[in-house]
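**Q** Please find the sequence and the predicted model below.
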Amino acid sequence: MISTILSPKSRMQRNPEVDKVNHMEPEGWRNRALRWTALLRRLGSEAVGIVFPPVCCGCGRLTGDHHAVCPACWSGLRLIERPYCEILGLPFAFDPGPGSLSPEAIADPPVFDRLRSVAIHDGVVRDLVHGLKYRDRTDLAPMMGEWMIRASDGAVAAADMIVPVPLHAFRLWRRKFNQAAELARVIAGHAGKPYRPDVLRRIKRTSRQVGLGARAREENVRGAFVVPESGRPGLSGKRIILVDDVYTTGATVSAATRALKRAGAGDVTVLTFARAMSGPI
């Protein structure tokens, strides 16, 4: 009787399809889920592209990609490329050889270690800066930040942290955001570097720099920045990328650099999207 019950012939026949499902490896289900997720994301992206088609960040014409400029706007950019001064990033009209310095860098060395900028502050570049700064176009920051990483010439890759030039609390309250911080956040995210807006604080409510001469700008921002106690840990000897939107006379970033170096920073690279200047030297 017992042997009959346990006999293989008397057992319930197994369903091959059920057995296949029961023994399917978890990786199979996971791969299917990933494929469905990727498909849904692609469909969602295409739907967004239909409702909000990609347009040129400069002129608004239709383009092939988001966060890009059209060929016409691109051709109008005055990009700052080598050869240029190793310290001030001033473009040379001809190549004087590697490691060359401009007369300005030799006669009046800056407090920061080097300056790098994407392009000259005119035309499309000026429109992009004004769009971000005055028209709340924070959607421009991803493209501008990526260009800044390339313009850094390896400085971002070698840096220990990314620090934006801060706004005074009152101006930040009025503007609602800091354009330098938006750019710095993008740069830090893409480069995988620590984003440290806590390192610098603006304690002096300065007048707007627009319209001021070089000497007036320097006096306006004198003593405007400090490194608070909360920002000092881990700063000693570090390589810092100091981010701003535009470099004009250097008064603002120089004042910020002095505060950083007094607190122990070892190396400061100033990185801006635009640079105001007349032409190559």
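**A** Done, it's in. These numbers were taken from a predicted model, which means no experiment stands behind them.
**Q** use CA for all of it now, contacts and neighbours both
**A** Fine.
**Q** Help me confirm that L77 comes into contact with V125.
**A** Yes: using C-alpha atoms under 8 Å, L77 is in contact with V125, at 6.8 Å.
**Q** Now the element after the host helix or strand of V243, going C-ward?
**A** In the assignment (DSSP states H and E), V243 maps to strand 239-247. Downstream of strand 239-247, the next assigned helix or strand under DSSP H and E is helix 251-262.
**Q** Between helix 251-262 and the helix or strand following that following helix, find me the angle.
**A** Next helix or strand after helix 251-262 toward the C-terminus (DSSP H and E): strand 267-275. Strand 267-275 and helix 251-262 are oriented at 170 degrees to each other (axes from the mean of the first three to the mean of the last three C-alpha atoms, to 10 degrees).
**Q** try this one side by side with the last:
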Amino acid sequence: MQAALHVIYPPQCISCGAPVTTDFGLCGPCWRQTPFVSGLVCDLCGTPLPGEDPGAVVHCDDCLTIARPWNQGRAALLYKDNARQLVLSLKHGDRLDLARPAAVWMTKVATPLLSPGTLVAPVPLHWWRLAVRRYNQSALLSKGVARLAGMEHCPDLLKRRRATPSQEGRTRDERFANLSGALTLHPRHVGRVKDRPVLLVDDVMTSGATLAAAAEACVAAGASRVSVVVLARVAKDA
């Protein structure tokens, strides 16, 4: 049946539409233009670092100066070139099909962070923004990661107390101030977090302010540890 469908609907590159050999794949040129994160990375935010693996935990300059309320973090892509286009297509272009391959990439880098009983949850949108956009791209990603990792998924673990203004154009300090106290656990899920690990999922990490607010809410509710995974990380050299 799959072979027959491929004859009628041959697989296409998820980025440019060129013919490819497998569903939800990238063609050669698009793959080369998509900066996947590999090698030595910051253990807290997933930013690629120069040099060889020293056999010990290493952190980037930002994570050495900013207190991160989570234990570990990873990113599948750098937010530039074709990766940026894929993220924007998922977030604003109604390309919900991109969540499937993106979840595969994210699960690959997040697997070392997972432990038995991990609860997977997305960074939430405010209800008004969700109504306008019609979907939360982070929830689509977290659902895929949870399914692939065989972990429990809670799409509404967190909620936004207020509609925060856009982070675009704000300084690092302004980003953190904008998100301060904006996220909280949904009252009906408070008991699900206590004494268990949580993996928070988002599409992009820039300063880390949004993930910090989400992680703080989980820690306050008694999570044993909090890890984060994002589809793309904005790096200083991006």
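**A** Noted; the coordinates are in hand. Note that the structure is a prediction, hence the values are computed from the model and not measured.
**Q** overall similarity of the pair, as a TM-score.
**A** With the length set by TM-score structural alignment, normalised by the length of the second structure, the two chains reach a TM-score of 0.93; 237 aligned residues with a C-alpha RMSD of 1.7 Å.
**Q** And A75 of the second structure, what's its match in the first structure?
**A** When the first structure is aligned by TM-score structural alignment, the residue opposite A75 of the second structure is S117.
**Q** give me the stretch of the second structure that the strand holding V243 of the first structure matches.
**A** So strand 239-247 of the first structure sits over residues 197-205 in the second structure, by TM-score structural alignment.
**Q** Can you tell me what R175 of the second structure aligns to in the first structure?
**A** Match for R175 of the second structure (TM-score structural alignment): R217.
**Q** Count the residues that sit near that match.
**A** For R217 of the first structure, the neighbour count with other C-alpha atoms under 10 Å is 21.
**Q** Would you confirm that it belongs to a strand?
**A** No: when DSSP: H, G, I helix; E, B strand; the rest coil is applied, R217 of the first structure is found to be helix, with no strand at that position.
**Q** all helices of the stretch 51-200 of the first structure, in order?
**A** Here the stretch 51-200 of the first structure has its helices, by DSSP state H, counting those that start in this stretch, at 71-75, 103-107, 123-134, 141-151, 155-158, 169-175, 179-191.
**Q** right, and the ones you listed - which one's nearest E27 of the first structure?
**A** When these are compared by C-alpha to C-alpha, helix 179-191 sits nearest E27 of the first structure, at 30.6 Å.
**Q** start to end distance for stretch 153-165 of the second structure?
**A** 28 Å (C-alpha to C-alpha, to the nearest Å).
**Q** What residues sit buried inside that stretch?
**A** 153-160 (16 or more other C-alpha atoms under 10 Å).
**Q** picking that back up, between L77 and V125 of the first structure, which has more neighbouring residues?
**A** Neighbour tally, L77 of the first structure and V125, criterion other C-alpha under 10 Å: the higher count belongs to V125, 24 against 17.
**Q** Enumerate every residue touching D198 of the first structure.
**A** 228, 230-231 (C-alpha atoms under 8 Å, 6 or more residues apart in numbering).
**Q** mind checking how far A212 of the second structure is from A139 of the second structure?
**A** Relative to A139 of the second structure, and taking C-alpha to C-alpha, A212 of the second structure is found at 17 Å.
**Q** Settle it for me: which of the two has more neighbours?
**A** In this view A212 of the second structure and A139 are compared by other C-alpha under 10 Å, and A139 has more residues nearby, 24 against 20.
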